[in-house]
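**Student:** Pasting a predicted model and its sequence here:
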Amino acid sequence: MADPVEVIRSAALGGIPHGFLGRRGGASEGVVAGLNVGHGAGDDAEAVAENRRRAIAAVLPGTALATVYQVHSADAVTVVRPWPQADRPRADALATDRPGVLLGVVTADCAPVLLADVEAGVVGAAHAGWRGAHAGVLEAVVGEMAGLGARRERIVAAIGPAIGQASYEVDDAFRSHFTQADESFFAPGRPGHWQFDLEGYANARLERAGIAAVDRLGLDTYPDAERFFSYRRATHRGEPAYGRQISLIGLRL
């Protein structure tokens, strides 16, 4: 793709360097063409490295990227400096108060969430699929930020491109993981199925964590193949691999 890197920003995060990136502007080719940043996509390693360089340059040039080995958990970690690729902790959220560190989470339908307390100089990022959100990953990253001096009543968050409710069909077995208190996030579908509102559910978990505000960008990854990678779309199409996009937030030096 010849397009420049697209950086989607949230007004709620103000002047904090951040961006939700899609697939435009990357070096990868084939079924994961574009800005694929996932090492597990069967992509050329140099293309992935180049895509990550482009992503950093588009959001906060000259910084060091910190990521984790994402496992759909409720675990959050504090970042002092990025880890070597082979030594990344198994977790799904990160927080830092260190200028020059750029936090990154990769997604392909799950909800990327970026958070900041501007006054405290603390930022966070979370990979919130349904399992992680249900287990408490969003509350965990807010707690990790609070441990660095952030105050819940000052933290703002933005939920980036994720699979939308109209695209996210789930079955009764999935629905059984949730309580009646969560019924508003499930719209009836065909018999034995529901349409799940992941973005709305993540928003509710953040609000219950006591933060100041949440910006829902309302961008559905599934139908827009030119703009976003989507695990579910690739699966439905029978494609052999799927790309991952990255969401980034950091503090200027």
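**Tutor:** Done, it's in. Numbers count the residues shown, from 1 in each chain.
**Student:** Could you use CA atoms for every contact and neighbour count after this?
**Tutor:** Noted.
**Student:** which ones are touching the closest residue to residue 216 other than its chain neighbours?
**Tutor:** Once flanking residues are discounted, residue 216 sits nearest to residue 159: 5.1 Å by C-alpha to C-alpha, 6 or more residues apart in numbering. By C-alpha atoms under 8 Å, 6 or more residues apart in numbering, residue 159 lies in contact with 111-114, 199, 202-203, 214-217.
**Student:** And for residue 160, the neighbour number?
**Tutor:** Residues near residue 160, counting by other C-alpha atoms under 10 Å, number 27.
**Student:** go on, residue 168?
**Tutor:** Residue 168 has 18 neighbouring residues, counting by other C-alpha under 10 Å.
**Student:** hang on, isn't it packed against residue 193?
**Tutor:** No. Taking C-alpha atoms under 8 Å as the definition, residue 168 is not a contact partner of residue 193, at 10.2 Å.
**Student:** Of the contacts of residue 159, which belong to helices?
**Tutor:** Among the contacts of residue 159, the members found in helices (DSSP state H) are 199, 202-203.
**Student:** any idea which of those has the most stuff around it?
**Tutor:** Highest neighbour count within the ones in helices among the contacts of residue 159, by other C-alpha under 10 Å: residue 199, with 28 neighbours.
**Student:** is it true that that residue touches residue 217?
**Tutor:** No. Under the criterion of C-alpha under 8 Å, residue 199 makes no contact with residue 217, lying 9.0 Å away.
**Student:** ok, structure two:
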Amino acid sequence: MTLPRIADEDLGAPHGFFTRQGGVSEGGYASLNCSTSGADDPSRVAENRARVAASLGVAPGALFGVRQVHGVRCAVLEAPWDTPPEADALATRLPAVALGVVTADCGPVLFADSAAGVVAAAHAGWRGAVDGVLEATVAAMVGLGAEPGRIMAVVGPCIRQPSYEVAADLRDAVLARDADDARFFADGVRAGRWQFDLAGYCAARLAACGVNVRIVAHDTLAEEALFFSHRRRTLAGGGAIGHQISAIAGLG
């Protein structure tokens, strides 16, 4: 089954940054909601995830994820698990599986070292990115035999700088780690606010690890027809929200 998705041919593994289109969910979850932790009908979520798995050439039960907590842990899938662990990234050398993370403004990042047969997926909100989830993902891949210089990483659709107004708490947390990261902030429209370049920040953290990195040029808040957005939902006063999935198939 083919679903609307965004892909980067240089990644070297079957993958997709899937949109909100092509699923069976309804209402605020319409239509390819892939989050298992929301209030959507579980049977509809299962069908949506099965469609993603089929699009990547794996069995419905072979699409694995984690219970995302905005942390820094990268879980290693060494054998199929029944209960997803708490983590914000996962890596594997297994064949015939796919790894996925769900987002609704945070940065999804897909990784592959095709020579080593190692792939990974990470969920990088600003806090996880600052605390080191991307570096933890690279380290987990290296532990499976990957080499940083061979790893290709793609930062997928997320909230982009023109849409991402932030307050001093976020800016202070970023600059407390490295004052030079002020380059990822532009002045906001309102006093005491800034526009944060999450995608650029994630790419820079990965480049510092020696990884080859690219950025997909899509804005989840601005492109309502294509993407779910937590910020858009908040600005609208609340309501149901789905999450798109970004997933990559194993090469082992």
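**Tutor:** Great, that's in hand. All values reported here derive from a predicted model rather than from experimental measurement.
**Student:** follow-up on the earlier one: nearest to residue 79 of structure 1, of the ones in helices among the contacts of residue 159 of structure 1?
**Tutor:** Taking C-alpha to C-alpha as the measure, residue 79 of structure 1 lies nearest residue 202 of those, at 23.0 Å.
**Student:** Mind checking what secondary structure the nearest residue to that closest one once chain neighbours are set aside has?
**Tutor:** Counting by C-alpha to C-alpha, 6+ apart, residue 202 of structure 1 lies nearest to residue 133, which is 6.3 Å off, once chain neighbours are set aside. Put simply, residue 133 of structure 1 is helix when judged by DSSP: H, G, I helix; E, B strand; the rest coil.
**Student:** Residue 133 of structure 1 -> structure 2?
**Tutor:** With TM-score structural alignment as the criterion, residue 133 of structure 1 lines up with residue 129 in structure 2.
**Student:** Tell me where the stretch 1-150 of structure 1 has strands.
**Tutor:** 7-8, 18-21, 64-66, 76-78, 93-96, 101-107, 111-117, 122-128 (DSSP state E, counting those that start in this stretch).
**Student:** who's in contact with the closest residue to residue 218 of structure 2 other than its chain neighbours?
**Tutor:** In this structure, residue 218 of structure 2 finds its nearest non-sequential neighbour in residue 157, 5.0 Å apart by C-alpha to C-alpha, 6+ apart. Listed by C-alpha under 8 Å, 6+ apart, the contact set of residue 157 of structure 2 reads 17, 105, 107-108, 216-220.
**Student:** Map residue 157 of structure 2 onto structure 1.
**Tutor:** Aligned partner of residue 157 of structure 2 by TM-score structural alignment: residue 161.
**Student:** Check the spacing between its match and residue 46 of structure 1 real quick.
**Tutor:** 26 Å (C-alpha to C-alpha, to the nearest Å).
**Student:** likewise residue 77 of structure 1?
**Tutor:** From residue 77 of structure 1 to residue 46 of structure 1 the distance is 28 Å (C-alpha to C-alpha).
**Student:** Looking only at neighbour counts, state which of the two leads.
**Tutor:** Between residue 77 of structure 1 and residue 46, counted using other C-alpha under 10 Å, the more crowded position is residue 77 (19 against 11).
**Student:** Counterpart of the more buried one over in structure 2?
**Tutor:** By TM-score structural alignment, residue 77 of structure 1 lines up with residue 75.
**Student:** ok, now residue 247 of structure 1?
**Tutor:** By TM-score structural alignment, residue 247 of structure 1 lines up with residue 246.
**Student:** was I right about residue 167 of structure 1 contacting residue 195?
**Tutor:** Yes. The criterion here is C-alpha under 8 Å, and residue 167 of structure 1 meets it with residue 195 at 7.4 Å.
**Student:** And the two? Which one has more around it.
**Tutor:** Each of residue 167 of structure 1 and residue 195 has its neighbours counted (other C-alpha under 10 Å); residue 195 has more, 20 against 16.
**Student:** In structure 2, what sits opposite that one in the alignment?
**Tutor:** If you follow residue 195 of structure 1 across to structure 2 using TM-score structural alignment, you land on residue 195.
**Student:** Next, work out how far apart the residue of structure 1 most remote from its centre and residue 164 of structure 1 are.
**Tutor:** Note on structure 1: the largest C-alpha distance from the chain mean falls to residue 191, namely 31.1 Å (C-alpha atoms, centre = their mean). Applying C-alpha to C-alpha, the value for residue 191 of structure 1 to residue 164 of structure 1 is 20 Å.
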